[in-house]
Structures are given as structure tokens and as C-alpha cells.
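**Q** heads up, no residue letters with this:
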């Protein structure tokens, strides 16, 4: 299904391919083709069409939009406005959109006239020849409101109205005495020739899309980071849209709006925070696309008899039963698993630490998630501490026994049977 919004957020549990998908979508927006190509991605980053930022708890408006910064110059401190990443990419996108929109517009009269008169202004020539059907006349001076011309007729000098010439250039209409019409017409033709050259150069500017990728968008305080700009990112509030809006920025006092060719792509880990807990302003202005854990993508991947699809499916079903769906294990964790050693290290260094986050200080539940059909967990070392062995007196109000757990070393997890027994 094609998504038309310019503001997207991919959400899901850890390891479901959210960051991967942001790259695919960014390249699709820029090139028209959905593809994952890290070299192409870096190419567009260097060109400034893609920017990447990770939000964190202390990330602020000053880093995102603009803020006051300081630098030392000798014994003095200079304060200046420093643009943030959002403002910088928005300015690039706006510049491209303005250049593209100007390609179909007539070049301003003043700009073309200055180019025409430049040989005189710069002292290279005393007069400029304008040819007309075998004859010529010469422009010799610009007097502000009038233009002096020299003609080899009985009356050699005339003054033409710049206002009349501007009207002829812009609209093609001519309101003047017929005796002078030919001079206006042929002078306008010269100006239109210059305008055509400008337009040909403008056509070299191709329309471009720009993408700001915001990783972990839910980790920052959205209302503080976006400030008043949260309204401007709406499709209908962008520049040249039906309800276009701009704001005056607090530090630079620049008039700021969000251009049509700037896309915002966020990713959020639902293990940290659910969509329901998000700032309502963010929820209203972004389209949310779920990235679920998909064990089926591991179909046929068998490592020393261990069916990774069945293994992950069973683990996730247990997590959902004991916690919730937003705290699954993502399928991408298993993409690089090619040996039993890879799998053992994955469980020791990533899967079990992730389960510790999901079930903080609830080791019994972690043991249940990884238990075999006998209810035993081969991935954790369990030790029972007994009150009577630790304390000699005053133990009546204490628990008699407490279980402690420790993750086994990865080289103790090289037995393929302990993985198979999770799902068999």
C-alpha cells in the first residue's frame, strides 16, 4: 500500500528491521526505487539530501532547530545563532524547491536589464548596439526611469520609458506612440534572449526530495524538541499547501516554513515506550507503520538441526503470554547466525540481556521463556541462597530461601539440544 504522508514512523520491538526500513524508504523517496544500498545511502548523505539524527532524553530544540552558541575569540566571547539539523535540511530542501519553481517563471525584468546594460555599467563599452531589420540603434545610458538611445536618423537622441519597456517584456503589450514602438519591440527581444539563457541554466536544477531520519524518536521530549514547528510539519501546513503556515524563529528571527519536498522518517522501539504513551501532537502528525517480529523470514534456516523459525516463534509466544507483544525478540537478530557458536553468543550477549530489560529483576520469568519441556532452563545458572546459612540470628521474618540467577558463559551453550528442547 502506498503511503502518501510526508511524516512516517516505523515502530516495533528490538531487532525487527526498523532502521533497515528507514534506509529503504529514504532511498525510495529520493530515487523512486525501494532498495537497501548502503553506498547509495552514504552518497545522498554526502550530498545533503539525507540527514540522520538519534534522539535521546537530553536532546533539545537548540540542537534540532536553532539555539545560541558561543565561541572564544582572544579574550572575548562571541555569541551567535547556530542552526540545528532540522533547520539546515529544511533550508536545503526549500532552496531546491524555489529554484525548480522559478524554472517556469519569467526572469525578473531588473535582472535581465542589468545583464543587458552591464557592458556600459562596467565601462567596457560606451554604447550597446540593437539590430532591427538591417538597421541598428544604440542604447547609451540608463537614467533610472528612462533609457537614452542613439539613432542615425534626423533626430539622433531619444529617451525611452523603462516602465513601458518593462510592460512590453513582461506581458507583450505595448502602450506608446507608434513612432517609437519598433525600438521598444527590438529592445524587448534582446532582453528576452537574455532571459532564455537564464531559463536554460535553470533547467539544469532537477527537483529533489530530502529526508531527515530520526532514530529513536520516542526517546526525546517531542514538544520541547519541535516546539512551535510541530504544526508546520503537517502536509496541509507546509509551504505552498492549502493551509500553509510559517513562524518567526525565536533566536534568528527568520521566517520559517517546512517545504513540500522534505520528508521525516522516524523509528521507535516499542520495548521502551508504547504508542499510547506518545505525545498526542506527534501521534496526530505521523503515520505509524508496524514492524512486527516475523519468524517466518527465518523459514528454512537450520543450524545444526536447530530450526530458528520454530525457536523464535516459541520464545516470542512465551514473551507475549508473560508480558506483551511490544516486547518480542526481532527476527533480524538471527540473520547473521551461521554456526552453533554464533547462536550461543547471540543468546549470551543479546537475547538474555534483552529479556532482562523486558522482565526486570524477574529471573523466574526469563527462565520460563527459555525453559525446556521439563520446565528446566539450561541457559541460566541457578543458585539457592538459604537464610540459615547466611544469618545466625533474627531470621524468623526473612524468606527461608532465595533463588539467584546468572547467565552461563556462551561456550557452555554449544549443545544444540538445549535450543531444540525449547520448541519441541
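**A** Cool, got the structure. Just so we're clear, the structure is a prediction, and the values are computed from it rather than from any experiment.
**Q** every contact and neighbour count from this point should use C-alpha atoms.
**A** Will do.
**Q** just checking, what packs against the helix or strand where residue 263 lies?
**A** Secondary structure from DSSP states H and E places residue 263 in strand 262-269. With contacts taken as 3 or more Cα pairs under 8 Å, 6 or more residues apart in numbering; DSSP states H and E, strand 262-269 sits against strand 7-12, helix 18-31, helix 85-102, strand 210-215.
**Q** now the angle from it to strand 7-12?
**A** 20 degrees (axes from the mean of the first three to the mean of the last three Cα atoms, to 10 degrees).
**Q** the structure to be compared is supplied as follows:
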């Protein structure tokens, strides 16, 4: 049976184990290798989901496992989706403790990166564990373990090929000060008790000298106190699916609810995940290459350029005024570091590019691992990017040269010098940028944009309008017609028609909807997408593309839902977000945060003001519940009490029923004692809300 791209491959060791799962990502290729190997090949992306032993399967045989899978996943595409998520029954996260040396030249006390080299024992095992690995940094003093904090590996960044790497984090959490903590570099390190130290010393293949030690889930949880380290995010993904379904059916919806319930935060998370579900996610390398080429062809036709494909990698765009030459580097998927693209520019490519003016020479780098590309002027590369040296490359860029560039799904960056350890320079303005090929000021297409409506926000800002501009060349003020944010994003979505684009409109109820959307309000409907209208300023035809979606947010305490424009309500789905007490399952001293907030809100509801409840985000910081008395005191002093006083400015009785007599006096003035003394504040909380004491 012929193996095709996007087929599922299961790698086994006889009947001993399932070693891994993979997805075929290329067509057949013949590679004549000198070493003992197979020349007939297809590229496979391995998903690091093994090994899985028979005893771990739903039924303890391989055939039983496959039967279970075939029933669980009815179609191949669903199988791919399941395999690509980190939340399936094949979850196999790994856990490591990593020695952190404060005197190291690569010391990072902020928790952004962890550096290691190829001489460190267990580094291969750590790199194989890959993205999603749970790690804890440790230091040893007088034979005892002390722990800095913990985080999940976001990426493994290549610092120098085959020699140095960085683990990168965006969720690293340092431990709070405890009675037996020690202080280093301004951080308080948690002391590992005798039980933890003995468990570490008894892990398999333990060596006291090793800087990297693989540990068990139990040890990880005991050190961090994180009992959710292996809990599946499947429910969260199912929630995403619910919102994806609304977007696919309605094309737009808005969240509504009281302040502080995470409407904007949730909208952004959903938008980011929805963008990842674009059709290009499942393109083969060849399909994505053809897709990028089709965008250049389409835009060239609109701009009046002839499109000539000289070869698979050499493109010429020409009109009466100029000639644009593009070299396409089409990196194959399956790289060890998905975002890292290594580009080689040969003398023949240089000769090809040099046949036009310097400003019209481009290198377009396609990264098939993330399905994105960067359009880079060649002179920008020569001037700014660190070029590789050695006997095979010309680091001046005059002859054969090569370089690394990082192309992610949402950013791109490059290195400028030999310092492998400095931060890379951002060049995200070149990401997904077709326009720069024709205009040096051309903007890239962001798949996610955000705008906030307000009372003076206008059609001219949203769709298009006349804007005064000073033209220094003629020393006059001109009045060109400029596109608004919605029209710009619509153009991008029309060009990138296989990708999802999302506009988040914050405070959507505060704008004058009829004034802002104008004649386009009818084109938002699912069955009206693609219909054209003539815009009043430019007199050009315009339509809303199928792949542009809108997520709005509105605060019900600010303005009632019944006052929202009826035309908007008909065309938008609606989803209520209310306070979530379950994510505040934490105590400060005797006070349980979730119970405290629930008691406050119940008093507000009893007073008949359901839309004026307090959201859970007022008791959170950086996505987690607050942890100190001072943080709780601050929330009451500068958020909760002022908000309640404003909401019930004309009803002293309701305000007293909610806050009691401890927070404000008979003149509605805030009592200063609890604001100035945290111990007084805690007694005030306990007196006002005894139900929250545990």
C-alpha cells in the first residue's frame, strides 16, 4: 500500500512497545547516501508520544490499542488533530531538575532562558523530551537541595549548532519566601526537605554530579505543589471548539458580562487558537509553497506586474518601471528546531539577484514547520544579519554566504554578531509581508488585530476616510483617502485566503454601531460574505472576506445589553462570561478567595444588580490568584471598594449591605485605618465576610 503525505505512521518495537507516532509530510524522494541507509525515503514528523508499553494501553495488546484508536477517532483528520495536541491519552510529559549556577556567564535570574552545552550529561534526553517538558531549577548548598522555581519548556533554541542550546520559558514561576528559604541573586530558594532529597537520590540512573536529572511526576508535584502538572487541558480545548463552532457559523460573536470576568483575555486566547486552525496547518510543503506563490501572483496582477517563474526558487516580477527579483528558500518541514531556518545563498543566486537594482532584490524564506514566511530585502541581510564564516562561506556577503533566521508563526528574528547568547533582533515587520516586494514601506499582515470602540470612534477610522497629511516635497497639506483597520485587515484576509484572521473589538457597546459600520453591517452575515458594495470615499468595490472573523467584548455594568444596536445583535452571536469562583481556589491567611468573591456577588445579586457583579480577575495577577494579604488589601482599596461606590453611588443602603460598616463610614468615605494597616484590613475582611473564613 502506498504511503502518502498526511498518513499516520506508528513505530513499534515488535510487541514490546509503541515507540512513537508520526505524520508523513513529504512525497517520495531518492537520496543516494554513502553510509549504510535506505535511499528510498519519505519525511516524517515524529510527535514524541512514546514509548508506550502494552500495560499502559486501554487493552494490553497493540491490536487492541489500534482497535480502540479506530473507534475513538473515526477519521484520519481527527487522528491528526488528536496526535498534534498535547492533551490526549498518549500524553507523556517528562520532568527534570536542572542545576542553576549563579556564577555562570549565562546566568538568567529572570527565568526566561536556561543554557546548556553538549558536554552536559542527559542533555540529549532533555532535548528529546522537547517542548512541554516540566523543569525545576536547583542549587545545592552543604549537600542540601534548594529550588529556584519551575516552568514548562516553550522552545529549545539553538545557540550554536550541535554545541549550545537554550530552553526558553514564558511561564517560569519563582518560589515565594519561606521560613527555611535562602536568598540568592534577589530570589528566595525553597529548601528541599529530607523526603524530596531521598526521592531524587533514588531515581533511576541518579548521579550526584549531574546537572540534569530526570525525576518523576510525584517528585515534581511535591516540590512545586502543582497537582495539575499532568491534568489534561482537554476541557479547555473543548471550550475552544465551542467558540470555533460559533465563529464558523456566525463569523462573529461577542462576550458580555460584568467587569473583571476575563472577556478580553478569553477573546485573545480564542483568537490565537483559532488562527492556528487555518487550512494551511495541514498543507504539505509543496502545497504551502504553491500557496505563497499564488499570493505573489495575485498581488502582482493587482499591481500591474508580470509574473515570471524562472525556476522553482527564482521569481521575476516586472512592469514598465522596475524589475523585482526574488530568491525563494523553501525549508523542508521536520527540522529539529521548527522555527530555525538555515539559508544558503550561492554565487549563482547572487548573480541572479544582481541583475536588478539593489532595492529590488529579495530573499523570501518559507518555513514549512510553522507555515509562515518572511520577505527580506537582500541588502538588509548583508547589512544587518550575522553571516556564517568558515572556509565554505564568505562572511562579507560578496560571495557564497549563509545565515540563520528564526521564523515563527507570530514573529521573526535574526542574530547580528558572534555573540550566540544575546537576544535576537526582531524583524517581525517582514513576516507574511507581500507588500514589501512592491513598496519598501509595505506593511506585514497581522492575523490578529485589536481595536477599542468609544463614543467618538468613526467610520473613517474603521473603514476608510480622508486624512490630512503634510507633503514635505511640495510643502503642502494633502488629503488622501486612507484605509481603516477593518479594511486593512479585510485586504490581508482576501490575499491570505487560506488563513484565519480575527479582529477583536473591545468595548463594542460603547461605539455608535450604525455610524462605525455604515453600509457594511449587512455584509457581516455569513451568507453575505463576498457580496460587494461601493465605498463612499474611494468609490471602490469592497467585500468582507469569508476568513475574517470578529470577537467583541462588552461590559454589562457599563451599558445594558438591551441597549446594543439591534442590527448588531442579529448578526453577532452572544456569549455570557460570569465570575468564575473555581479558579480562585486559594486562601490568604484564613480567607478563601473564591468564597469571599462569591459572598460579595451574592449580596449584589440579592440587591437586584446581577450585571454589576465583581469579576474574578480583580483577585488575580499574571493568570494566578493573588497570594499575599497586601495584594488583597490593594484590590479592595483601589478596585473593589471604588467600583462598588461608583456602581451604587445613589443607594447608600445597598452599598452598606454589600460592604458592611467596616469599609466606609456614614458619609460614604473610605475608612483609612484598614487601607493603612494590613492587620486591621484582615480583621475587617473577617468581620464583613465571616462566611469566607476557613
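**A** Thanks, I have it. Because the structure is predicted, anything quoted here is derived from the model rather than measured.
**Q** ok, back up a step: mean shift between the strand holding residue 263 of structure 1 and structure 2?
**A** Strand 262-269 of structure 1 differs from its equivalent in structure 2 by a mean of 0.5 Å after superposition (mean Cα distance after the TM-score superposition for structure 1).
**Q** against structure 2, where does that strand fall?
**A** Mapping strand 262-269 of structure 1 onto structure 2 (TM-score structural alignment) gives residues 548-555.
**Q** hmm, back to that, what range in structure 2 does the helix or strand following the strand holding residue 263 of structure 1 sit on?
**A** Remark: after strand 262-269 of structure 1, the chain's next helix or strand is helix 280-285, criterion DSSP H and E. The counterpart of helix 280-285 of structure 1 in structure 2, using TM-score structural alignment, spans residues 566-571.
**Q** now do stretch 130-144 of structure 1
**A** Per TM-score structural alignment, stretch 130-144 of structure 1 has no counterpart in structure 2.
**Q** chain center to that stretch, what's the gap?
**A** Relative to its chain's centre, stretch 130-144 of structure 1 lies at 53 Å (Cα atoms, centre = their mean, to the nearest Å).
**Q** show me what counts as buried in that stretch.
**A** By neighbour count with 16 or more other Cα atoms under 10 Å, stretch 130-144 of structure 1 contains the buried residues 130, 137, 138, 139, 140, 141, 142.
**Q** these two touch, right, the fifth one and residue 150?
**A** To tie it back to what came earlier, the one meant is residue 140 of structure 1. Yes: Residue 140 of structure 1 is within contact range of residue 150, at 6.7 Å (criterion: Cα atoms under 8 Å).
**Q** put together CSV for the helices and strands packed on strand 262-269 of structure 1, with distance to residue 360 of structure 1 and mean neighbour count on each row.
**A** Formatted as CSV, those follow (distance: least, Cα to Cα, whole Å; neighbours: other Cα atoms under 10 Å):
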stretch, distance to residue 360 of structure 1, mean neighbour count
strand 7-12, 20, 25
helix 18-31, 24, 20
helix 85-102, 36, 18
strand 210-215, 24, 24
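**Q** for residue 65 of structure 1, which of these is the nearest?
**A** Closest approach to residue 65 of structure 1 among those (Cα to Cα): helix 85-102, 5.2 Å.
**Q** which SSE is immediately downstream of that closest one?
**A** helix 109-121.
**Q** what packs against that following helix?
**A** Applying 3+ Cα pairs under 8 Å, 6+ apart, we find helix 109-121 of structure 1 packed against strand 128-132, helix 162-171, helix 178-202.
**Q** hang on, the earlier thing: and the contacts of the strand holding residue 263 of structure 1?
**A** The contact list for strand 262-269 of structure 1, computed with Cα atoms under 8 Å, 6 or more residues apart in numbering, reads 6-14, 18-19, 22, 26, 89-90, 93, 209-218.
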